[in-house]
Structure formats: C-alpha cells, structure tokens
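>>> Quick one: sequence plus predicted model below, questions after.
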Amino acid sequence: MTRARWAAITGATLFFVVGLALGGSHPAPPAPNGDTLGPDAGETPAAYAQRAQRSVDAVATVSEPVFGLIVFDAPLDAGSAASITEDVARVNAMLTVGARAEQLPEPLANEDRAAAYERGFDQLNRHLAGSDFPPIEAMVGVVAYDTPQTFERIAEEEDVASVELLPPDAAWGRFGIKAVPAPGEEPAGVDG
C-alpha cells in the first residue's frame, strides 16, 4: 500500500472517529412531537369543548393511560380540585390564571392530593414573590395521566368544563400546554 493511500485511509478513519465522538457528546435535543393541550388562540370555550370532546372520542377504546387536560368551570381551590382528581393515577401539573403550568409532585405517603396542590400553590407563590401578581390560591385546570375511561368519568363531574386527551404515544415533556383563560375572560386572539 502506498504512503498516500495509507494517509488517506488513516485520515478518513480519524475524521469518522472524531465525528462520532463529537456527535455522541452533543446529542440533538429531543424534538417535541407537536401535540398540545389547551385552547387555541381565539378559540371560544364552546369550540374548545367540542374539540376536546373529539379528542376523548378518538381514544375512547384505548386501554392504556394517556395525558389529558381537565378544565374546570371556574377556578377551584385545592380541596375542590382534589375532590375531582383524587382517584386520578397521576396529576402532573396545575394551570392557574395568569401563570404558567406548575409541575406537581405526587402526594406524600401521609397526605392527600389537596395537600400536594397546596404545596404547588406555595411553590408558585414563592416564584412570584416580589412581582405584581396577587397570591394564587385557585387553579383553572390540571394535566393528568390516567386511562381514557377515568377521564370520561371526570368529564361528567359538575365542576368540569371540558377534558382534552392526547394520543397514548404522547410523553411528558414532549407536548405543549397552552394557557386556559378564566371563565368570562376573552380567549387570546379574540377582539372584543
């Protein structure tokens, strides 16, 4: 083998190995899968409720757990929200008026879901301390994880305005959560 050919093979191999090393140490961030929960900009509550119901119908026969957004008729305190969601397998986040979705831990062994919601309010209010926001003591909805059948039962609760579900392949952290306006508040993008 000639010296030039040997140098070319060595150079190509070195280039390949360096490329693998750099690519492995800087993996591409996971791309969102495009799923979102919550009303679209300008979507009325009635239109959102209809679209949300179609999402429930689309996964009605699925037996595995899915992520869903439960929107309440009015902002609820921790105890009222807990009475609706106590039997849900997992509540991942609560949505409040004027703030982002706040991730929630599961209740500790000796507490109920209302206590976990109260800890979520405390955490959120600590983040908002010193801002113009008044203390947040109510939520407009929650993102939860359970079977479509559980969500269908929750949708029938008196204080629930709508339930929207994602397909079973949706993963936490890979879908968007849109703000939910308070009842009587104009949806974003609607001119009065």
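Sure thing, it's come through.

>>> drop to CA atoms for contacts and neighbour counts, all remaining ones
Fine.

>>> State which strand of the chain is the longest.
For the chain, the strand with the greatest residue count under DSSP state E is strand 66-76.

>>> Mind listing what's buried along it?
For strand 66-76, a neighbour-count test (16 or more other C-alpha atoms under 10 Å) marks 66, 67, 68, 69, 70, 71, 72, 74, 75, 76 as buried.

>>> And the fourth one, how far from residue 22?
Same thing as residue 69. Noted for residue 69: a distance of 40 Å to residue 22, by C-alpha to C-alpha, to the nearest Å.

>>> Could you point out the helix or strand that follows the helix ranked longest in the chain?
Of all the elements of type helix in the chain, the one with the most residues (DSSP state H) is helix 3-25. Later in the chain than helix 3-25, the nearest helix or strand by DSSP states H and E is strand 36-37.

>>> Who are the packing partners of that next one?
strand 176-177 (3 or more C-alpha pairs under 8 Å, 6 or more residues apart in numbering; DSSP states H and E).

>>> switch to 10 Å and redo it
Counting contacts by 3 or more C-alpha pairs under 10 Å, 6 or more residues apart in numbering; DSSP states H and E, strand 36-37 packs against strand 66-76, strand 160-165, strand 176-177.

>>> Tabulate those strands in CSV, adding columns for distance to residue 141.
Formatted as CSV, these follow (distance: least, C-alpha to C-alpha, whole Å):
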stretch, distance to residue 141
strand 66-76, 4
strand 160-165, 9
strand 176-177, 11
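
>>> closest one to residue 125 among the ones you listed?
Checking these against residue 125 by C-alpha to C-alpha gives strand 66-76 as the closest, at 16.3 Å.

>>> Second structure for comparison follows:
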Amino acid sequence: MARLILFNKPFGVLSQFTDSGSPTARPTLSAFIDVPGVYPAGRLDRDSEGLLLLTDDGRLQARIADPKFKMAKTYLVQVEGEPDDAALDRLRRGVELKDGPTRPAGAERIADPDLWPRDPPIRVRKSIPDSWLKLTIREGRNRQIRRMTAAVGFPTLRLVRWSIGEWTVDGLAPGEWREATAATGARR
C-alpha cells in the first residue's frame, strides 16, 4: 500500500528535502520528516503554509499534483482590503493572468479562521483593513492564488493551504505530520 503523509508546512520552509539554491541554508522538509522514499506531491511556496502531501507512490503523486486530474485545493487567504461581490465574482469566473486565464474558482468571504500564529507575523497596516477568503482551485500554477487576489485588487498577506481533495491539515500544528490512507484521507 502506498504511503501518504499529511504535513503542515510552516512558513519559511522549502517544499523539498535539500536546499541547493542558496549560499545560506534554508529550512527544508528534512528538518521535519525522516521517512525514506517519500516525495512531495506538488509544491507549496516558501512563504505559504499548510498542507503538503508526500508519498512514495508515483501514480498517486501524479494524481494529486497534475492539473489534468483537477483535484480541488482549498486555501484560506488573508488579503489586504475587503473584497466586494464584484471581486469575488471575478475569481469565480476565472481571472486573466499573464500566463492566460485561470479556471473558475470557488471564492467566498469567511470569518477570521482559528489558525496558529504565523512566525513572523504578517505586516499589519492600521490604515488598511484586511479580511479572509476561502478559495478553491483545480489547477496549480506558480503562485496562482497570490496572483489571482492581486489581479482583483486585493494582495495576499497570508496563504494557508487547508485541504487537497479530502485530505486536510485540520488538527496538525505547524511542523507536524501524520500518515493517512491514499483511498480516503483518513488516519491509519
């Protein structure tokens, strides 16, 4: 049976096991996960947090990461400003980016979620309010959520991937991981 690890990637950690791209060492997955033979199914930017799936099964890795399988990825997104219905409608229809239009997204305003504190905290400006959105996409372009919110006029301040398919980061503190089954996402 394929191994599947659900990891709550902290802010500032690279989604890989080694860091060959910097003269100064940056934190990587190897500081948190000592399981041989597993690899990330997709990526999560260094400045993003939340669910990262790792597996030892190449087909499962492709099913999770490849956009052709259209697996839903849900993000909790703190943005600068307060998006109106028109901005949310643009996200729902798809946004034109430099690399072409995005697929339609699920987009809704949500109350401030009960999340762990981010280290370091986001930059707060007293003169500009912030708010939270829940966005669900079925593709995975480079920095897509950040580019989508910026395209509708609301830059991303904090980005937390909450779920991929039916697997969720719920119950995992930053830096924690647990094994799950590939079929249902439930704990083993």
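Yep, it's here. On a predicted model such as this, the values are computed, not experimentally measured, just so you know.

>>> what's the TM-score here?
TM-score for the superposed chains, counting by TM-score structural alignment, normalised by the length of the second structure: 0.33, backed by 97 aligned residues with a C-alpha RMSD of 4.9 Å.

>>> related to what we said a few turns ago, right, and the helices and strands packed on strand 36-37 of the first structure - which one's nearest residue 55 of the first structure?
Of those, nearest to residue 55 of the first structure by C-alpha to C-alpha is strand 160-165, at 5.4 Å.

>>> tell me the angle the closest one makes with strand 66-76.
160 degrees (axes from the mean of the first three to the mean of the last three C-alpha atoms, to 10 degrees).

>>> Can you give me the buried ones in strand 160-165 of the first structure?
160, 161, 162, 163, 164, 165.

>>> so what's the third one up against?
The one in question is residue 162 of the first structure. By C-alpha atoms under 10 Å, 6 or more residues apart in numbering, the contact list for residue 162 of the first structure reads 38, 45-46, 48-53, 56, 69-73, 141, 151-152, 154-156.

>>> Of those residues, select the buried ones using a PyMOL command.
The buried residues among those can be selected in PyMOL (16+ other C-alpha under 10 Å) with this line:
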select buried, resi 38+45+48+49+51+52+53+56+69+70+71+72+141+151+152+154+155
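
>>> Just the ones of the contacts of residue 162 of the first structure in strands?
Within the contacts of residue 162 of the first structure, residues falling in strands by DSSP E are 69, 70, 71, 72, 73, 141.

>>> Dump those to JSON lines, plus distance to residue 80 of the first structure.
Output for these, formatted as JSON lines (distance: C-alpha to C-alpha, whole Å):
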{"residue": "69", "distance to residue 80 of the first structure": "17"}
{"residue": "70", "distance to residue 80 of the first structure": "13"}
{"residue": "71", "distance to residue 80 of the first structure": "13"}
{"residue": "72", "distance to residue 80 of the first structure": "10"}
{"residue": "73", "distance to residue 80 of the first structure": "12"}
{"residue": "141", "distance to residue 80 of the first structure": "11"}
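
>>> Out of these, which comes closest to residue 123 of the first structure?
For these, the nearest to residue 123 of the first structure is residue 141 (17.0 Å; C-alpha to C-alpha).

>>> I'd assumed residue 71 was in contact with that closest one.
Yes - the pair residue 141 of the first structure and residue 71 qualifies as a contact (C-alpha atoms under 10 Å) at a distance of 4.3 Å.

>>> ok, residue 135 of the second structure to residue 89 of the second structure distance?
12 Å.

>>> Tell me which of these two has more neighbours.
residue 135 (23 against 17; other C-alpha atoms under 10 Å).

>>> Quick check: closest non-adjacent residue to that one.
Of all residues not flanking residue 135 of the second structure in the chain, residue 107 sits nearest, at 4.6 Å (C-alpha to C-alpha, 6 or more residues apart in numbering).

>>> Can I take it that the one you found is in a strand?
Yes - per DSSP: H, G, I helix; E, B strand; the rest coil, residue 107 of the second structure lies within a strand segment.
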